[in-house]
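> Below are the sequence and a predicted model; questions follow.
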Amino acid sequence: MNKAPMIVVMGVCGCGKSEIGRRLAAALDTGFVEGDDFHPPHNVALMEAGTPLTDADRQLWLETLRDQLAAAAADGRGLVLSCSALKRRYRDLLREGAAATVFVHLHGSRALIEARMQARQGHFMPLGLIDSQFADLQPPAADERAIAGDITLPPDELVRHILQQLAALS
């Protein structure tokens, strides 16, 4: 991996994007951006009400995250960003900010993710939106720079796996 890695930790709600993203950024000694912090209030209100976001709802949010990646790349800084990035077109938009971005797709069973969401407190994403997340998910294709991360692994082991895979991409 180059000195300034650009990484998006992606996946459905409850898969551990924030936790793994923070741990990965620490291991790489680089910055971390929590994508959820950039949702406009309208999007948060929709999700809190159990209404899935549309592509139009996500557009400004994704553009803002793309700009975060672009700013880090322009400054020569690495960045780990947590973002669901469920659809190929969302990932394509994010890549506009930094073409060499690697996507780390955290994946697991619906049952495991549901259990995690039920245990989670203080997050705006309700359990009722899990089905819409899985319906929207388009796992990264073979032509995308992507790594798969199995969320059944303990977090430290998962981060080690991701770091090994990142090294192999160099």
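Received it, and whenever you're ready, just let me know what you need.
> use CA for all of it now, contacts and neighbours both
Will do.
> Give me the contact list for the helix of greatest length in the chain.
Of all the segments assigned as helix in the chain under DSSP state H, the longest by residue count is helix 55-74. Outside helix 55-74, the residues that touch it by Cα atoms under 8 Å, 6 or more residues apart in numbering are 4, 6, 35, 38-40, 43, 78-79, 81, 90, 93-98.
> try it against this one:
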Amino acid sequence: MSLNSSAFPPGHVLPAQPAAHGIGKRLVVVMGVCGSGKTTIAEGLHNELGWPWLDADTLHDADNIAKMRDGIPLTDTDRTAWLERCHAWLRSCAENRTGGILACSALKRAYRNKLCAQGLHVQFIYLHADENTLNARLNTRTGHFMPPSQLPNQLDTLEPPHPDEAAWSLQTLHQPAETIAQIMGLLKASKN
């Protein structure tokens, strides 16, 4: 089934754009635990490339958001429908040939496999930092439903990508612009 852009939050699925910076359109998932910089980096890549982007947190249902807000870790079952919605958005981008950038925790290999279901080719960008840096970011973040107390659970749940997964691992201790420039270089150097 083909999904159109009306199935997702407004402003996140755009008309097809010409290739930016000589980089062919593809599907990118910016992943990592809370505080790793996923949303900032995904939006920065969108600004550079013009591809649609989406913060996967906007696809959580009200029950999941309430649980996280209350400091209750999500289970695999809680995440199932959310991952299906994330996959549907990526599939829509692939079908519309727009490219797409998804900011999504994708903490477990099984979750990443669900995002790549039905033969989707996804480049994962795994952002990570030390726990002190992550805590400092979370304690100064405003307007997000995920409390900093959830970081230990996310770190316990995290399965960093294995060498056989299509993933680049980047430490995000620098300014976001530096991380975005590094990713742009990797995208240019990699096969389109």
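Received the coordinates, thanks. The model shown is predicted, which means the values in this text are computed figures rather than measured ones.
> ok, of the contacts of helix 55-74 of structure 1, which come out buried?
Buried by 16 or more other Cα atoms under 10 Å: 4, 6, 35, 39, 43, 78-79, 81, 90, 93-95, 97-98, out of the contacts of helix 55-74 of structure 1.
> ok now stretch 35-43 of structure 1, how far from the chain's centre?
The gap between where stretch 35-43 of structure 1 is centred and where its chain is centred comes out at 14 Å by Cα atoms, centre = their mean, to the nearest Å.
> That one corresponds to what range in structure 2?
Mapped onto structure 2 using TM-score structural alignment, stretch 35-43 of structure 1 covers residues 56-64.
> In a markdown table: the buried ones among the contacts of helix 55-74 of structure 1, plus distance to residue 166 of structure 1 and secondary structure.
Below are these laid out as a markdown table (distance: Cα to Cα, whole Å; DSSP: H, G, I helix; E, B strand; the rest coil):
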| residue | distance to residue 166 of structure 1 | secondary structure |
| --- | --- | --- |
| 4 | 12 | coil |
| 6 | 11 | strand |
| 35 | 21 | helix |
| 39 | 28 | coil |
| 43 | 32 | helix |
| 78 | 13 | coil |
| 79 | 14 | strand |
| 81 | 15 | strand |
| 90 | 21 | helix |
| 93 | 21 | helix |
| 94 | 19 | helix |
| 95 | 17 | helix |
| 97 | 19 | coil |
| 98 | 16 | coil |
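> so which of those comes closest to residue 126 of structure 1?
Proximity of those to residue 126 of structure 1 (Cα to Cα) peaks at residue 43, which lies at 13.0 Å.
> quick one on the thing from earlier: now the two most distant members of the buried ones among the contacts of helix 55-74 of structure 1.
4 and 43, at 31.0 Å, using Cα to Cα across these.
> picking up where we left off before, now the terminal residues of the match of stretch 35-43 of structure 1, how far apart.
End-to-end distance for stretch 56-64 of structure 2, by Cα to Cα, to the nearest Å: 12 Å.
> go on, stretch 44-54 of structure 1?
Terminal-residue distance, stretch 44-54 of structure 1 (Cα to Cα): 13 Å.
> Aligned counterpart of residue 94 of structure 1 in structure 2, please.
Residue 94 of structure 1 maps onto residue 115 in structure 2, by TM-score structural alignment.
> The residue nearest to that match when sequence neighbours are not counted and residue 94 of structure 2: what is the separation?
Ranked by Cα to Cα, 6 or more residues apart in numbering and with sequence neighbours excluded, the top spatial neighbour of residue 115 of structure 2 is residue 87, at 4.8 Å. For residue 87 of structure 2, the distance to residue 94 of structure 2 (Cα to Cα) stands at 10 Å.
> same deal with residue 39 of structure 2?
Distance from residue 39 of structure 2 to residue 94 of structure 2, by Cα to Cα: 21 Å.
> between these two, who's got more neighbours?
More neighbours surround residue 39 than the other of residue 39 of structure 2 and residue 94, with 22 against 18 (other Cα atoms under 10 Å).
> To which residue of structure 1 is that one aligned?
So, by TM-score structural alignment, residue 39 of structure 2 is matched to residue 18.
> I'd guessed its match sits against residue 82; true?
Yes: shown here, residue 18 of structure 1 and residue 82 form a contact pair, counting by Cα atoms under 8 Å, at 5.9 Å.
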